[in-house]
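Chemist: can't give you the sequence, but here's the structure:
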């Protein structure tokens, strides 16, 4: 299938691509947010196979690109882009009759952090994105997400990527600083992940549940990149979680 590109800003990395399934399709939209420790070396090509697979399973998928460190991203630009990129579903929905009452985000690694941030961005302190979102999110599937930025900063993960992104104050975008979210969060984590420690997902889920939120830790076999292999079992678990969230919304 050939996706349709929508620009949400003037920059070369401010766009999303819509993958439409054949009719009839399941209600709702899945937003795919790629990872790469927020760095420009990694792009939406990582999310394209997942968006294609979701469309093959009857779901309209929105593969989101955004500015990253090295090509104009950082704080607040990366976050402004993610917010604007999700809100850009509004014109796409008008063009294709999409149901924006059911929008789920699936994000890998740094994309998991961005997904959780986007799902509850109004709850985060010192948000840079102003008024509430045009598109509400009804659930998140985080794939080995960086969900405890304070601890990731302490560990200096990926050559101090968190500090490079946010500076010393990570609370403005740390998922752990805004628990509980008003939507379910599934923290899927690869059992042999050497890039993002499983404690990033465990600690988030523990805090969210203790605060009265709905969150669940789900271990899956494989390494960090098994989660974005559309032929693998780890991705199949994530896909079923996305489909379930859309069905229940």
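Modeler: Nice, thanks for sending it over. It should be emphasised that the depicted structure is a prediction, and the values quoted were computed from it without experimental measurement.
Chemist: contacts, neighbours, all on C-alpha from now
Modeler: OK.
Chemist: burial of residue 42, as a residue count?
Modeler: 13 (other Cα atoms under 10 Å).
Chemist: For it, which non-adjacent residue is closest in space?
Modeler: Nearest non-adjacent residue to residue 42, counting by Cα to Cα, 6 or more residues apart in numbering: residue 36, 5.2 Å away.
Chemist: Second structure follows, compare the two:
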């Protein structure tokens, strides 16, 4: 009998030690150095479909910023898809946490509509893609119209997102806070949702906003040791019960880093889903 094939996951240095591609432009939406968006533009001259990209890093600037997504952003650019790669102040930075991390993400997303004409971006074809903690923020951005009327996070005209793809995300903050094995720890959640509030999850955790009314794909590695697999399956059950169209894609021989490495099976599946979602949104 042949020996079972062992799986060796990619490490962060396996990704970040590669030659780094560069964006075509950087946009500021505030005075802080983290209040930036990198814009990746394909050569095509027709209106460009857009991926709104959100990095992870446990909602902490000291762990990751938008540059972690450079390699997949460049891969999409080469494939004819523009990328709006946002940054935001993490909970470990002045002005981050609640509400700053959320308002930053919202302002960065809404800036896309402001600059769409300048960069020839097609606002009818916007797909949000978030990795890890960024998966939570990507889903939150798509569900902003469902925020309680009393929430300070509400905005008048949130960017319309046609589809969300979460890569090893953490959509359910209540479940994350109750799970010490979540890869980010539990203390960070308290900083993210705010302390001293009667119900800190009402406008921050995606299950509280369901149904968000936007198709969702969750891509998770079966060998992910950072984000427990149940974070995806438990959320899928809640979202489906609420009436949202949500599909879980389980990728074998895949950890957490593989989800944003352009040569992997996981990223190949993500690109397939991005193309399908952009094509579908273009028909509406």
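Modeler: Here it is on my side, so go on. Keep in mind that what you see is a predicted model, and the values were worked out from it rather than measured.
Chemist: coming back round to it: hmm, residue 112 and the residue nearest to residue 42 of the first structure touching each other?
Modeler: No: judged on Cα atoms under 8 Å, residue 36 of the first structure makes no contact with residue 112 at a distance of 10.5 Å.
Chemist: Which of those two has more residues huddled nearby?
Modeler: Neighbour tally, residue 36 of the first structure and residue 112, criterion other Cα under 10 Å: the higher count belongs to residue 112, 29 against 17.
Chemist: What is the aligned counterpart of the more buried one in the second structure?
Modeler: Under the alignment (TM-score structural alignment), residue 112 of the first structure pairs with residue 135 in the second structure.
Chemist: before we move on, what about residue 181 of the first structure?
Modeler: So, by TM-score structural alignment, residue 181 of the first structure is matched to residue 212.
Chemist: So what does the residue nearest to residue 42 of the first structure match up with in the second structure?
Modeler: Match for residue 36 of the first structure (TM-score structural alignment): residue 57.
Chemist: Residue 43 of the first structure: how many residues sit nearby?
Modeler: Residue 43 of the first structure: 20 neighbours (other Cα under 10 Å).
Chemist: Could you report the distance from it to residue 90 of the first structure?
Modeler: Distance, residue 43 of the first structure to residue 90 of the first structure, by Cα to Cα, to the nearest Å: 23 Å.
Chemist: Where in the first structure does stretch 30-38 of the second structure fall?
Modeler: On the first structure, the counterpart of stretch 30-38 of the second structure by TM-score structural alignment is residues 9-17.
Chemist: Which strand or helix spans the nearest residue to residue 194 of the second structure once chain neighbours are set aside?
Modeler: Leaving aside its chain neighbours, residue 194 of the second structure sits nearest to residue 98 (5.0 Å; criterion: Cα to Cα, 6+ apart). Under DSSP states H and E, no helix or strand contains residue 98 of the second structure.
Chemist: re earlier: verify the contact between the match of residue 181 of the first structure and residue 141 for me.
Modeler: No: judged on Cα under 8 Å, residue 212 of the second structure makes no contact with residue 141 at a distance of 9.9 Å.
Chemist: Pull out the buried positions in stretch 249-262 of the second structure.
Modeler: 249-251, 253-262 (16 or more other Cα atoms under 10 Å).
Chemist: likewise stretch 140-158 of the second structure?
Modeler: Buried, per 16+ other Cα under 10 Å, within stretch 140-158 of the second structure: 140-147, 153-155, 158.
Chemist: Just name the closest of those to residue 103 of the second structure, please.
Modeler: For these, the minimum distance to residue 103 of the second structure (Cα to Cα) is 6.3 Å, reached by residue 153.
Chemist: In the first structure, what sits opposite the closest one in the alignment?
Modeler: Checking TM-score structural alignment: residue 153 of the second structure goes with residue 129.
Chemist: For the closest residue to its match other than its chain neighbours, which three-state class applies?
Modeler: Excluding its sequence neighbours, the residue lying closest to residue 129 of the first structure (Cα to Cα, 6+ apart) is residue 80, at 5.9 Å. Assigned with DSSP: H, G, I helix; E, B strand; the rest coil, residue 80 of the first structure falls in the helix class.
Chemist: Test my guess that residue 80 of the first structure contacts residue 127.
Modeler: No: at 9.6 Å, residue 80 of the first structure and residue 127 do not qualify as touching, with contact defined as Cα under 8 Å.
Chemist: Could I get the full set of strands for the first structure?
Modeler: 4-7, 15-19, 29-33, 60-64, 103-108, 139-143, 185-190, 215-220 (DSSP state E).
Chemist: what's the closest of those strands to residue 48 of the first structure?
Modeler: The nearest among those, by Cα to Cα, is strand 60-64 at 6.3 Å.
Chemist: Cool, thanks, signing off.
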